[in-house]
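Chemist: Sequence and predicted structure below; questions after.
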Amino acid sequence: MLNLFPRLSKDCESITRRSFLQVGTLAGTGMGLSLPTLLAAKKAQANSPSSDVNCIMIWSRGGTSHHDTVDPKPDAPVSVRGEYKTIDTSIPGVRFTEHVPKLAASLHRYALMRSWNPQNGSHGLADQYVMSGRKFNPALAYPTMGSVVSYHKGFKSAMPPFVQLGNSIDRRFGGGTAGILGLEHNPFELNADPASDKFKVPDIQPPTGVDLKRVERRRGILSQIDDLQRQIDLQPEAYSALDENYQAALNMITATETQAAFDMAAESEETREKYGKHSFGHRCLLARRLIESGVRFVTVTDGGWDNHQNLFKSLAENKLPKADQGISALIEDLDERGMLDNTLVVWLTDFGRTPNVNSASGRDHWASAGFIVMAGAGVPPGHILGETDATGSHPTRDEYKTSSIVSTIYAKLGIPQDLLAHTADGRPIRMIEGTPIKEWM
């Protein structure tokens, strides 16, 4: 439950306040962030942003095959090239596989790297490493990019600065979380399906039977209780600050911009069809709406890419059509709305897949080659960076590692390359390693 209003109760130390009146429920689970915790940092984050560029990150959990999407090897033996044919793209001489026709037709709108070296072939570690740019350290939890943006830039509206759509992130090693930056910089996590006719966001709406007038009455009761509490409270300043955080949470619940951001019915039928009437497509559409409403960083998650068997059937019938439609529609929509100048779109995944198709008609984990897609924020559209060898095993030129990918994203978002944060004991930690990709800067 979302506890906005605490109550008086006793413990062994003194009189403290606990939950008294509850306004809503939390949709997120696990590492999902409650509103009071998320908003606790709002007042402290008064930094003037050096850039107003926002980011939508697509996370394909499991390891999307570069061979079977944007880096096919049509001249290789069938044991390498697989079952798919290839097609032309909007950039002469560049070919994709037949199952991503929309991405092929819109290649002139985004940049593609075919020379990413993931340096990792392990699930969980990939979620942590690719989303933070820092290799796993069991003694130090490096934060994900969205959390760093939340930490450095803070709020620019009633909306949370960092939102995650879907829960397809492996968090065993801290992937997708705020780490040392603290719980208030974790994502506002939304797992409800925006493609559903019954889509709603419990975190921003009072529960059944509690309207906003009733919320106001409860706030009045809280004020009276707080007056009594402050007379005996040993830390009045701390409670005063906490009250501001609860007020900020209430403001988010009642803000018209919050309700409007999640109102998928406001989109035309044509737009919803363009993105695809499936969970992934509508998460891409909702991501655009959230950026328009003041969210700085949105992670769109999509699971089911770990295809060790029946890869070609699974991709062709399920994963590729949805990704092809949703990602291409998002980039085109942002472009046509004039939003690509200040919105960076990034498609990331765990790692690549093995050059050779295995005996179960699948591909296994591959730590030496993969792809990256970026669009907007000054990334040169239609630019193809790097290449792999004849079997897609290793980059042969313009090789870049994960730290450079993340460094580039931060540079585009106006995050200082020398940004420091501090652990609970005051130890300074550098947030960014590597150098930005020069060809995309």
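Modeler: Thanks, I have the structure now.
Chemist: alpha carbons only for contacts and neighbour counts from here, please
Modeler: Noted.
Chemist: gap between N342 and R283?
Modeler: Distance of N342 to R283, given as C-alpha to C-alpha, to the nearest Å: 20 Å.
Chemist: Those two: which is more packed in?
Modeler: R283 (30 against 19; other C-alpha atoms under 10 Å).
Chemist: Look up how far V215 lies from the more buried one.
Modeler: Distance, R283 to V215, by C-alpha to C-alpha: 30 Å.
Chemist: For the chain, which segments count as helices?
Modeler: Taking DSSP state H to define them, one finds helices in the chain at 35-38, 78-81, 101-105, 125-132, 145-153, 212-232, 236-254, 256-261, 269-275, 279-292, 311-314, 320-336, 402-412.
Chemist: Quick check: which of these is nearest to S361?
Modeler: Nearest of these to S361, taken as C-alpha to C-alpha: helix 311-314 at 6.2 Å.
Chemist: quick one on the thing from earlier: out of the helices of the chain, which comes closest to R17?
Modeler: helix 212-232 (7.9 Å).
Chemist: Need the contact partners of the closest one.
Modeler: Residues from elsewhere that reach helix 212-232 (C-alpha atoms under 8 Å, 6 or more residues apart in numbering): 5-8, 15-17, 21, 23, 206, 236, 254.
Chemist: From the residues you listed, list the buried ones, please.
Modeler: The neighbour-count test (16 or more other C-alpha atoms under 10 Å) marks 5-6, 16-17, 21, 23, 206, 254 as buried among the contacts of helix 212-232.
Chemist: Looking at these, which are in strands?
Modeler: Using DSSP state E, the members of these that fall in strands are 5-6, 16-17, 21.
Chemist: how about JSON lines for the residues you listed, with distance to N245 added?
Modeler: Shown next, in JSON lines, are these (distance: C-alpha to C-alpha, whole Å):
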{"residue": "F5", "distance to N245": "11"}
{"residue": "P6", "distance to N245": "12"}
{"residue": "T16", "distance to N245": "17"}
{"residue": "R17", "distance to N245": "15"}
{"residue": "L21", "distance to N245": "16"}
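Chemist: Now compare those residues and name the two farthest from each other.
Modeler: T16 and L21 (15.2 Å).
Chemist: Serialize the contacts of helix 212-232 to CSV and add fields for distance to A424.
Modeler: Below are those laid out as CSV (distance: C-alpha to C-alpha, whole Å):
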residue, distance to A424
F5, 28
P6, 27
R7, 29
L8, 29
I15, 27
T16, 24
R17, 25
L21, 32
V23, 31
P206, 35
P236, 23
T254, 34
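Chemist: mind putting the buried ones among the contacts of helix 212-232 in CSV, distance to T391 included?
Modeler: Shown next, in CSV, are the buried ones among the contacts of helix 212-232 (distance: C-alpha to C-alpha, whole Å):
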residue, distance to T391
F5, 60
P6, 61
T16, 65
R17, 64
L21, 62
V23, 57
P206, 56
T254, 55
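Chemist: Which of those residues lies at the shortest distance from V346?
Modeler: Nearest to V346, judged by C-alpha to C-alpha, of the buried ones among the contacts of helix 212-232 is T254 at 31.8 Å.
Chemist: gap between the closest one and G370?
Modeler: 44 Å.
Chemist: do D333 as well
Modeler: In terms of C-alpha to C-alpha, D333 sits 26 Å off from G370.
Chemist: Alongside the first one, take a look at this:
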Amino acid sequence: LNGLAERKNLLRSFDHMRRDVDAKGMLKGMDTFNEQAFGLLTSSRLADALDLSKEHPHTVERYGTGDPTKFIDGNGAPRVPQSMLIARRLIEAGARVVTLNYSKWDWHGGMKAEGRDNNSIFVREKEDFPIFDKCVSALIEDLHQRGMDKDCSVVIMGEFGRTPKISNIVGRDHWPQVNCALVAGGGMKMGQVIGATDRIGGEASQRPVKFGELYSTLYHNLGINTNEVTLNDINGRPQFLVEDNAQPMPELV
């Protein structure tokens, strides 16, 4: 009942904000995209998308529930797999891009990191990865079952890889030489492993893929031609969306 009351209060606050903004004429100064975003944030569709009680219990169970009490260590996001289910519902409600953070971002520490056994990366991996594997596979399966796999792209990645050798605290540091990404949906050709590294994961040994190629592929899925579309920088000069004339990956499109 408390949760229901909180959702009602949230929806009521959206309604008040919408009426206040309309009365002040602020919507007239927004461009089309900002107006669409504001419309989603102030509509009942957002509250509906966040309400998992409207989802079939089997679907909620398929994504998993996780344990939201185990993430609190000062440098991470909630380890809550239902976030991926909410992401799917947000797309159905009209959102065009949804970004999620999952679990701990700091993977430097090894055994007894920060003086706590339960904070070591080895313990965290054993806890995190099974939960993550379950909710990611559920999301991809769900998108296919709903016929959304051709229109919705899923990208799972970080900013960089991790050092192939362990550090002096039995952890992994930043390693920009090699990274990896998992992509699905978007009408792309699936069932592939593109590229390879040496045996220790230190350097790319086959088909190095640049970030720009992946970004160009995602823009392609959105119907944006990176060879033509530009955005003006703060000095008013047009800049292409990706560097080095990067093109969509032929293996995927």
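Modeler: Structure received. Just so you know, these numbers come straight off a predicted model, no measurement behind them.
Chemist: Between all of the contacts of helix 212-232 of the first structure, which two are separated the most?
Modeler: The span of the contacts of helix 212-232 of the first structure, defined through C-alpha to C-alpha, is set by I15 and T254 at 30.8 Å.
Chemist: Map L52 of the second structure across to the first structure for me.
Modeler: By TM-score structural alignment, L52 of the second structure lines up with M264 in the first structure.
Chemist: wouldn't that match be in contact with L286 here?
Modeler: Yes - if you go by C-alpha atoms under 8 Å, M264 of the first structure and L286 touch, sitting 7.3 Å apart.
Chemist: Those two: which is more packed in?
Modeler: Taking other C-alpha under 10 Å, M264 of the first structure and L286 do not tie; L286 has more neighbours (23 against 19).
Chemist: Which position in the second structure pairs with the more buried one?
Modeler: By TM-score structural alignment, L286 of the first structure lines up with I86.
Chemist: Show where stretch 216-224 of the second structure falls in the first structure, residue numbers please.
Modeler: Going by TM-score structural alignment: stretch 216-224 of the second structure matches residues 407-415.
Chemist: Report the contact partners of T388 of the first structure.
Modeler: 114-115, 369, 394-397.
Chemist: Kindly apply the preceding question to Q82 of the second structure instead.
Modeler: Applying C-alpha under 8 Å, 6+ apart to Q82 of the second structure gives the contacts 60, 63-65, 135.
Chemist: re earlier: would you quantify the distance from the match of L286 of the first structure to N235 of the second structure?
Modeler: Per C-alpha to C-alpha, I86 of the second structure is found 38 Å from N235 of the second structure.
Chemist: same question, W107 of the second structure
Modeler: Counting by C-alpha to C-alpha, the separation of W107 of the second structure from N235 of the second structure is 38 Å.
Chemist: Neighbour count for these two, which is higher?
Modeler: Comparing W107 of the second structure with N235 by other C-alpha under 10 Å, the one with more neighbours is W107, at 18 against 6.
Chemist: Please say which position in the first structure the more buried one maps to.
Modeler: In the first structure, W107 of the second structure lands on N307 (TM-score structural alignment).
Chemist: show me what contacts that match?
Modeler: Each residue near N307 of the first structure by C-alpha under 8 Å, 6+ apart is listed here: 62, 314, 362-364.
Chemist: make it 7 Å
Modeler: Counting by C-alpha atoms under 7 Å, 6 or more residues apart in numbering, N307 of the first structure makes contact with 362-363.
Chemist: likewise C284 of the first structure?
Modeler: C284 of the first structure neighbours (C-alpha under 7 Å, 6+ apart): 300, 326, 330.
Chemist: cutoff 8 Å now
Modeler: Residues in contact with C284 of the first structure (C-alpha under 8 Å, 6+ apart) are 275, 300, 326-327, 330.
Chemist: So which residues of the stretch 51-200 of the second structure form strands?
Modeler: 153-157, 161-162, 174-175, 181-185, 196-197 (DSSP state E, counting those that start in this stretch).
Chemist: quick one, which of the ones you listed is nearest to L222 of the second structure?
Modeler: Counting by C-alpha to C-alpha, L222 of the second structure lies closest to strand 153-157 out of the strands of the stretch 51-200 of the second structure; the figure is 9.0 Å.
Chemist: Which secondary structure elements does that closest one sit against?
Modeler: Using 3 or more C-alpha pairs under 8 Å, 6 or more residues apart in numbering; DSSP states H and E as the contact test, the elements touching strand 153-157 of the second structure are strand 181-185.
Chemist: gap between the match of stretch 216-224 of the second structure and the chain center?
Modeler: For stretch 407-415 of the first structure, the distance from its own C-alpha centre to the chain's C-alpha centre is 15 Å (C-alpha atoms, centre = their mean, to the nearest Å).
Chemist: Repeat that for stretch 202-218 of the first structure.
Modeler: Stretch 202-218 of the first structure has its C-alpha centroid displaced from the chain centroid by 29 Å (C-alpha atoms, centre = their mean).
Chemist: which parts of it are buried?
Modeler: 202-206, 215, 218.
Chemist: For L334 of the first structure, see how far away the residue sitting nearest the centre point of the first structure is.
Modeler: Central residue of the first structure (C-alpha atoms, centre = their mean): T299, 1.4 Å from the mean position. Per C-alpha to C-alpha, T299 of the first structure is found 16 Å from L334 of the first structure.
Chemist: okay, how far is it across stretch 426-441 of the first structure, tip to tip?
Modeler: 34 Å.
Chemist: and for that stretch, what are the contacting residues?
Modeler: Residues contacting stretch 426-441 of the first structure (C-alpha under 8 Å, 6+ apart): 133-134, 142-143, 148, 378-380, 385, 400, 403-409, 411-412, 417-423.
Chemist: Pick out whichever of the contacts of C284 of the first structure sits closest to L290 of the first structure.
Modeler: Distances from L290 of the first structure to these, taken by C-alpha to C-alpha, are shortest for V300, at 11.5 Å.
Chemist: What is the neighbour count of the closest one?
Modeler: 24.
Chemist: need the contact list for it.
Modeler: Contacts for V300 of the first structure (C-alpha under 8 Å, 6+ apart) come out as 56-59, 164-166, 280, 283-284, 287.
Chemist: for V163 of the first structure, same thing?
Modeler: Counted by C-alpha under 8 Å, 6+ apart, V163 of the first structure has contacts 187-190, 295, 297-299.
Chemist: can you put those residues in a markdown table and add distance to K153 of the first structure?
Modeler: Formatted as a markdown table, the contacts of V163 of the first structure follow (distance: C-alpha to C-alpha, whole Å):
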| residue | distance to K153 of the first structure |
| --- | --- |
| P187 | 14 |
| F188 | 16 |
| E189 | 19 |
| L190 | 21 |
| V295 | 11 |
| F297 | 11 |
| V298 | 14 |
| T299 | 17 |
